[in-house]
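S.K.: Okay, structure incoming, though there's no sequence with it:
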């Protein structure tokens, strides 16, 4: 590995350090708090249809809607939701799905902590809910259709379960009867079947819509560059990820009555909000056109996504039906994949943020998921995945380690060439190339496995950081959450002393590292002792300090990632040690540290110079 390649590795490491320091010193700005209990208006959740034609694409024009503002009525009747995965209620005021908790997930690793709350009604700390209705078109006004505050009646059903749907009904008193049938599966998918029956004497037009409204940003927003949190949507195979900052910068849209962005979806698509581990998504009936709308109310700080289906004409005596689904739950890989493969939600697996290296992160997680199912522990699955990766790269690694061993042996001759060449860089390069050619050594081959490890490392980092399956996943002993940093600390001598460890993310936590980061530093140091050391004194000093710098840098990283890196270092060290021994070299790691290794006198003579 020549100086140029060492400089490349050094530059990569230093760049990584600069990025880390930047995010510590200059974290993203926090958003000013907004009033979460601002009242719901008629315009919120009630776009108006603009085209009476039954086959014309739907559009929204919130500026045409009128009505009085009203907040959630405290004593509004509710229907219970009970499934193996969810619990919550549906408010009959607006027919909103506005209270939803995830039974199988808790806020912390404490078994007594609260279960995760996904949706909350107006009046709570963070209102977040789903609305459905019909936008009025020709022959109708805003008062003729159900809105955000319409009080529905229960026509059938008592509790919404996977085996018992419920049906709501509302008669506008002017010839239109609206029904809304709600059903839910055993995971996180709701089905909403809206129908309207025209018992009047005039033809009307209207368009079915669905809305997700979120008052303010989520409290646990990470604001980390590796993770997307915000609006997400799929439109005819094109994925869009929009940050909250970008939504707030939308220009005013006169047709929407608010800053908004409208996308025409011709065939398949969905839109909603994604958090780190949870998601809500509106999924209109696939195969039919609709408009996907994202908007922001700057006055009340409300983010909103809409799906508005085609406007339809309804003659007297006719009934029109619109189907929509709502995903509201955890981003479980197997569950979301089933919705995509078995239930036709196109591109739904892309709702998990796989990143730029999706061609690596997707298969890496698929293998990790399979190993976890086989072994039953995500920590050992990470180690198993590391072993599989090393086996795949073994042929390349073998050539690399052999080349590195030869380069180590040639270092005395390389030093002589540098001394004789002096400051003549051209002569130095020519004589070095002649030496490489004579000894049949490729200095770049030693760097290739390292370069391949960089995208694999970042891909696994991405997988460990974004996937739900690592959340609260235990490994051994004190490691009870692989998605969190090592909770042990030198501050209390890793649990020997009675006082608690520093809070994760604090300065003390970065200084007083845990057991895993310490093991990482030692494993990096051991691996480094088998590699040719730089001849330049400055580079030599930097490389000597690098394991310990990385030890402190990665102390606050997810434990799963540190476990991977330790396993990778240990396996790499073992491979390299055995390959060097097979080539007639005896690494002397714990002897003369500065010499690196010595020739094994008992090994067969290869004809090489010492």
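M.R.: All right, it came through fine. None of these values were measured; they are calculated from a predicted model. Numbers count the residues shown, from 1 in each chain.
S.K.: Please make it C-alpha for all contacts and neighbour counts, starting now.
M.R.: Fine.
S.K.: what are the ranges of the helices in the chain?
M.R.: Ranges of helices in the chain, per DSSP state H, are 3-25, 244-248, 333-341, 358-375, 378-392, 394-409, 411-421, 425-439, 448-466, 507-511, 515-528, 537-553, 559-582.
S.K.: second one coming, line it up with the first:
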């Protein structure tokens, strides 16, 4: 064992380190004025870095760290009346506003939010979800002064003043033109909320601001990637806005721009998260633009879309006064209900018309209830079973119509043979048969059409349901994204570089479902006429094409959606088998049709009109042959 000895070199090293620390602490102690300043908050809410000493940190337009007096004078001269703020030595620094939901970092430079992080969420690679970071966002006011200067707030330094309003944290960022003359950004963050009250106002600037010209507000954001598939995330990333009570959107892909009036809010949606600028009094007008930044799937791309908004703010009486609100949070209907006055829920892409109504008022509440006590994947299965049970009467009507048509098949074949050279007569006799039997060929199509709103609504529901985000089930680690059971060493066009199992299962299920329904339809269809496409061959082609399209299309879609289609088709197959084998009796259907034929059937107006039209057409055809 080595004997411990006194090490002179270590002692000298410790003494040197101590001397350096003392020297650093002495040279970095705050100015006397800052040391005596009292905080007005009840809890610690302070700038991330202390206000620097005069002339020791860079000011806007001044590059050197130790400001040259001549450069400083030139800088002050360029600011005109706002040189007062530069003279007070306000420089680089940030202030943090923080509650249980969000953490906002506001910079002295520009007085704008430079970081916005959501505390309760992580990205696909376990990084905190940032909506603003690394210069992806820009908030700037451009205004003219009475001495013919044009200034941009993003280049100027605001003085932070932190206070409190009860439990609310308040930050006043002031761009000063004098002790009582300033342009102010006022932020107020309430506990446990994603919304930040935001006001832009001025005081004592009626002789400084050029009232004949509006102040131009520019708000730009590049959407930060949060999901495993940037292409899929980008599909649900969109600029949405409320103008005069109506909600509209810019184009999904490429570039798009609009100039609108009477805007209540503008939402920069990034799939499951949104940054929204709302206003208490509608903006008179705004120019909105969106640029798509995603060309194809990429592992390295960081941004989805580039949003821009330009809003002219009116100067009244030489002063600014506009009350607004920032929302940094999830695109979640439950959260949006806290702000019902703004109707943010309309920014969620539930679908238009009846589809959106079903999603908003049926599927979202239903899934919220089921997932509150069931695992998320099981909740999808239970919801699918409930949907199929509700639709089972429609499925029964459709299958019953097919069974009736099947029973009439021999008689329809006989009519086709008897009048094979007279298409008009063949059609007339076929319609008479349907009328006597009490069968409508359209009765099988109507039930299918009634199911379309449900199918499309669910197609829109699963990709936008934030409650599925990062929720695992079986081999899928995230029901809001695609599942992966195998990685491919190459990329297949339209398919990707991975294999998802849920789409494969859904494709197999839809194959067997279509095989059953195609068999029924082939038995119902009339023989192919000359010049008409062979429907049998088309049905056989669709039997193989549809599952293949499902396989390719859904390989990069949310696994929750593929799980729904897999379970839905399985249940539909079971219901059809039960209806066929235990509910519908074809012999009884045949007897009923024969009874219907014997009964005198009153001809409706529509049927009479159709018969008359066909008879007229047949008469004209006969005349043409003479």
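M.R.: Nice, thanks for sending it over. The shown structure was predicted, so the numbers you read here are calculated from the model rather than taken from an experiment.
S.K.: how about the helices of the first structure, which one is nearest residue 485 of the first structure?
M.R.: Comparing those by their distance to residue 485 of the first structure (C-alpha to C-alpha), the top pick is helix 559-582, with 5.0 Å.
S.K.: That closest one vs the second structure - mean distance after superposition?
M.R.: Taking mean C-alpha distance after the TM-score superposition for the first structure, the mean distance separating helix 559-582 of the first structure from the aligned residues in the second structure is 3.1 Å.
S.K.: which other helices and strands contact that helix?
M.R.: helix 378-392, helix 394-409, helix 448-466, helix 515-528, strand 585-587 (3 or more C-alpha pairs under 8 Å, 6 or more residues apart in numbering; DSSP states H and E).
S.K.: again, only this time at 6 Å
M.R.: helix 515-528 (3 or more C-alpha pairs under 6 Å, 6 or more residues apart in numbering; DSSP states H and E).
S.K.: Pull up the gap between residue 163 of the second structure and residue 170 of the second structure, please.
M.R.: For residue 163 of the second structure, the distance to residue 170 of the second structure equals 5 Å [C-alpha to C-alpha, to the nearest Å].
S.K.: What distance do you get for residue 182 of the first structure to residue 156 of the first structure?
M.R.: Computed as C-alpha to C-alpha, the residue 182 of the first structure to residue 156 of the first structure distance reads 11 Å.
S.K.: Can you check which residues contact both of the two?
M.R.: residue 166 (C-alpha atoms under 6 Å, 6 or more residues apart in numbering).
S.K.: Comparing these two, which shows the higher neighbour count?
M.R.: Using other C-alpha atoms under 10 Å, the more surrounded residue of residue 182 of the first structure and residue 156 is residue 182, with 22 against 13.
S.K.: picking up where we left off before, how about the helices of the first structure, which one is nearest residue 75 of the first structure?
M.R.: Short answer: helix 244-248, nearest of the helices of the first structure by C-alpha to C-alpha, at 33.0 Å.
S.K.: Residues in contact with that closest one: which ones?
M.R.: residue 230.
S.K.: Give me the buried positions along it.
M.R.: Using 16 or more other C-alpha atoms under 10 Å as the test for burial, helix 244-248 of the first structure gives 244, 247-248.
S.K.: Look up how far residue 274 of the second structure lies from the residue lying closest to residue 306 of the second structure once chain neighbours are set aside.
M.R.: Spatial nearest neighbour of residue 306 of the second structure, chain neighbours left out: residue 222 (4.4 Å); criterion: C-alpha to C-alpha, 6 or more residues apart in numbering. Distance of residue 222 of the second structure to residue 274 of the second structure, computed by C-alpha to C-alpha: 12 Å.
S.K.: ok so, going back, my read: the residue nearest to residue 306 of the second structure touches residue 292, true?
M.R.: No: when contacts are counted by C-alpha atoms under 6 Å, residue 222 of the second structure is not listed as touching residue 292 (9.9 Å).
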